[in-house]
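Q: Sequence plus the predicted model coming up.
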Amino acid sequence: MLDAATPLLLWLALTAPPTAIPTPALPLLQPEVVQRLIDPPRCLAAQCVNGEWQRGAMVSIPAGQRRIDANDLPGSGSRLRLSGNRPDWVKAQGSNARVGMQYGVQAVQTKDTSLKMSVDTGYRMKGYADDGIAGTGPILRGQVEWQQTLSKRTRLSQTTRLETGQRGTYLRNSLQVKTQLLPALTFSSGVEVSRDSNLVGRNKTDATMNLRYAF
């Protein structure tokens, strides 16, 4: 049974202000923790302790194998490279007629044969120039250069250029044979063909014969 004082105690407990109710004291942080929060540790750079990253300290490579170095990692070169150790290049092209970027590759390079191929993307600012189309605007160009030794004194060469854009397509193909008659005398003959899909008046075929003497 509840006595007469019980309702009074319940009323005091419900209406008393929060400060009147004792609260447990919060624990203080340790000095080491406070110092770590104020001055956190810094990350240290990795260091080679026992010379593991030095070539002289590496384990010897078995016979028939080679060591992998930085040149074998992806992105280690500044130029584009194709398989088979074929030299290639990327270079900017610019003149008063056109601007663009060229990518080329030396596809074949032997004692008797040479084959180069290149592709250009750019913008033509002046027509009828640099083996190009009649109009201006974005263009795509391609070129193939082939040289073949036929004999000790005779060499065959062919150059094909093709450009296409908003104003048609222009093609120029040149075939030439050079023969060294004497150490200072060279005879050359060739045929050159030009075709413009948008301007028939530029279509022509020329044959040339030259005798050159070096003084």
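A: Happy to help now that I have it. Numbers count the residues shown, from 1 in each chain.
Q: Only C-alpha atoms from now on, for both contacts and neighbour counts.
A: OK.
Q: all helices for this protein, in order.
A: Applying DSSP state H to the chain gives helices spanning 6-15, 31-38.
Q: contacting residues around M117?
A: G104, V105, Q106, A107, G142, Q143, V144, E145 (Cα atoms under 8 Å, 6 or more residues apart in numbering).
Q: put this beside the first:
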Amino acid sequence: MLGAIGLALLGAPLVTLPNPAFGGDPILIAIASDPAQMRLYCFSTRCGDEEWKLAMARRQRAPEIDPADLPPLRKVELPGQQRVIGGVSAPATSRESRSMYSNDYRIGTRYGVQAVRDGPTQIGLQFGAGYRLAPLYDDGINRPGAVFRGELNLGQRIGDRARFTQSVQVESGRGDTFVKQSVRLDVEVWQNWKLETDFAIRHDNNGGGGSESAESSIELIRRF
């Protein structure tokens, strides 16, 4: 800034002012008649336009940089911008199911709901109505006719290797009622080896007379 002021003073044209009256002192008259004598001396190492020359010299010596040669800017994520789970998604499954079925011994419809399915304990319920075409082909009453069916399933995981399952099936129609209770325990013994145990009790009132049977099985299964 001081250099710019000095350039302005040095480059300004000399103006001859009328001699004011200073009581006739020749020294004062000489100073007043020549304003250039009133300029301040420059005691700086940079006078005039020296700083502009240095800046231009640095700019000429600095190499030109191609923006394409610069490394790409790294994107910085602020706290809270990170996604907790990224790139992973699972389709949601319904807790309810509806279906119609037909086979060689029964036709009908059923409705199912998974009351508890998340976690080690699971509870499921199914019920529906149908018509039995032939008896004794599956678990149910022993004569044809309209029937009502229901099923309750309970599952419990025990540790990382075992699972306990219990189910109760009921079919009723034409005055007969059939009930089946089964208990199952599956244990992972070794890698690709599973021990399966099953115990079932069947009860059929058979028009008031009734019959009951039980069976059990133990199997060691290897998966390939």
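A: Sure, I can see it. Note that the structure is a prediction, hence the values are computed from the model and not measured.
Q: Pipe the helices of structure 1 into CSV and attach distance to S188 of structure 1 and mean neighbour count per row.
A: Below are the helices of structure 1 laid out as CSV (distance: least, Cα to Cα, whole Å; neighbours: other Cα atoms under 10 Å):
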stretch, distance to S188 of structure 1, mean neighbour count
helix 6-15, 117, 10
helix 31-38, 86, 10
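Q: These: which one's closest to D196 of structure 1?
A: D196 of structure 1 lies closest to helix 31-38 among the helices of structure 1, at 77.2 Å (Cα to Cα).
Q: Give me the range in structure 2 that that closest one lines up against.
A: Mapped onto structure 2 using TM-score structural alignment, helix 31-38 of structure 1 spans no residues at all.
Q: Would you mark the buried spots in the lengthiest strand in structure 1?
A: Counting residues, the longest strand found in structure 1 (DSSP state E) is strand 168-182. Within strand 168-182 of structure 1, the residues that count as buried by 16 or more other Cα atoms under 10 Å are 168-180.
Q: Run through who's touching that strand.
A: Here strand 168-182 of structure 1 has contacts from 131-134, 153-164, 186-198, using Cα under 8 Å, 6+ apart.
Q: Can you tell me which of those end up in strands?
A: Per DSSP E, those map to strands at 154-164, 186-196.
Q: Quick one, which of these are buried?
A: The neighbour-count criterion (16+ other Cα under 10 Å) marks 154-164, 186-188, 190, 192, 194-196 among these as buried.
Q: Output the residue interval of structure 1 matched by the longest helix along structure 2.
A: Ordering each helix of structure 2 by length in residues (DSSP H) puts helix 50-61 first. For helix 50-61 of structure 2, there is no aligned range in structure 1, judged by TM-score structural alignment.
Q: same check, this time on stretch 103-118 of structure 2
A: Against structure 1, stretch 103-118 of structure 2 falls on residues 95-110 (TM-score structural alignment).
Q: Report the buried residues of that stretch.
A: For stretch 95-110 of structure 1, the neighbour count (16+ other Cα under 10 Å) marks R98, V99, G100, Q102, Y103, G104, V105, Q106, A107 as buried.
Q: Mind checking which of those land in strands?
A: Checking the buried residues of stretch 95-110 of structure 1 against DSSP E, those in strands are R98, V99, G100, Q102, Y103, G104, V105, Q106, A107.
Q: State the pair within those that is farthest apart.
A: R98 and A107 (25.9 Å).
Q: Quick check: the aligned residue for A214 of structure 1 in structure 2?
A: Using TM-score structural alignment, the equivalent of A214 of structure 1 in structure 2 is R223.
Q: picking that back up, make TSV from the helices of structure 1 and add distance to R124 of structure 1 to it.
A: TSV is the format used below for the helices of structure 1 (distance: least, Cα to Cα, whole Å):
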stretch	distance to R124 of structure 1
helix 6-15	90
helix 31-38	64
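Q: right, and the ones you listed - which one's nearest D120 of structure 1?
A: Closest among the helices of structure 1, using Cα to Cα: helix 31-38, at 60.0 Å.
Q: Alignment lookup: D138 of structure 2 to structure 1.
A: Aligned partner of D138 of structure 2 by TM-score structural alignment: D130.
Q: Please give me every residue in contact with the nearest residue to that match once chain neighbours are set aside.
A: Distances taken as Cα to Cα, 6 or more residues apart in numbering put A97 closest to D130 of structure 1, at 7.2 Å, once the chain neighbours are dropped. Going by Cα under 8 Å, 6+ apart, A97 of structure 1 touches R124, M125, K126, G127, A129, D130.
Q: Wait, G100 of structure 1 touches M125, no?
A: No. With contact defined as Cα atoms under 8 Å, G100 of structure 1 does not reach M125; the gap is 10.8 Å.
Q: nearest residue to V187 of structure 2 other than its sequence neighbours?
A: V187 of structure 2 sits nearest to A162 (Cα to Cα, 6+ apart), 4.3 Å away.
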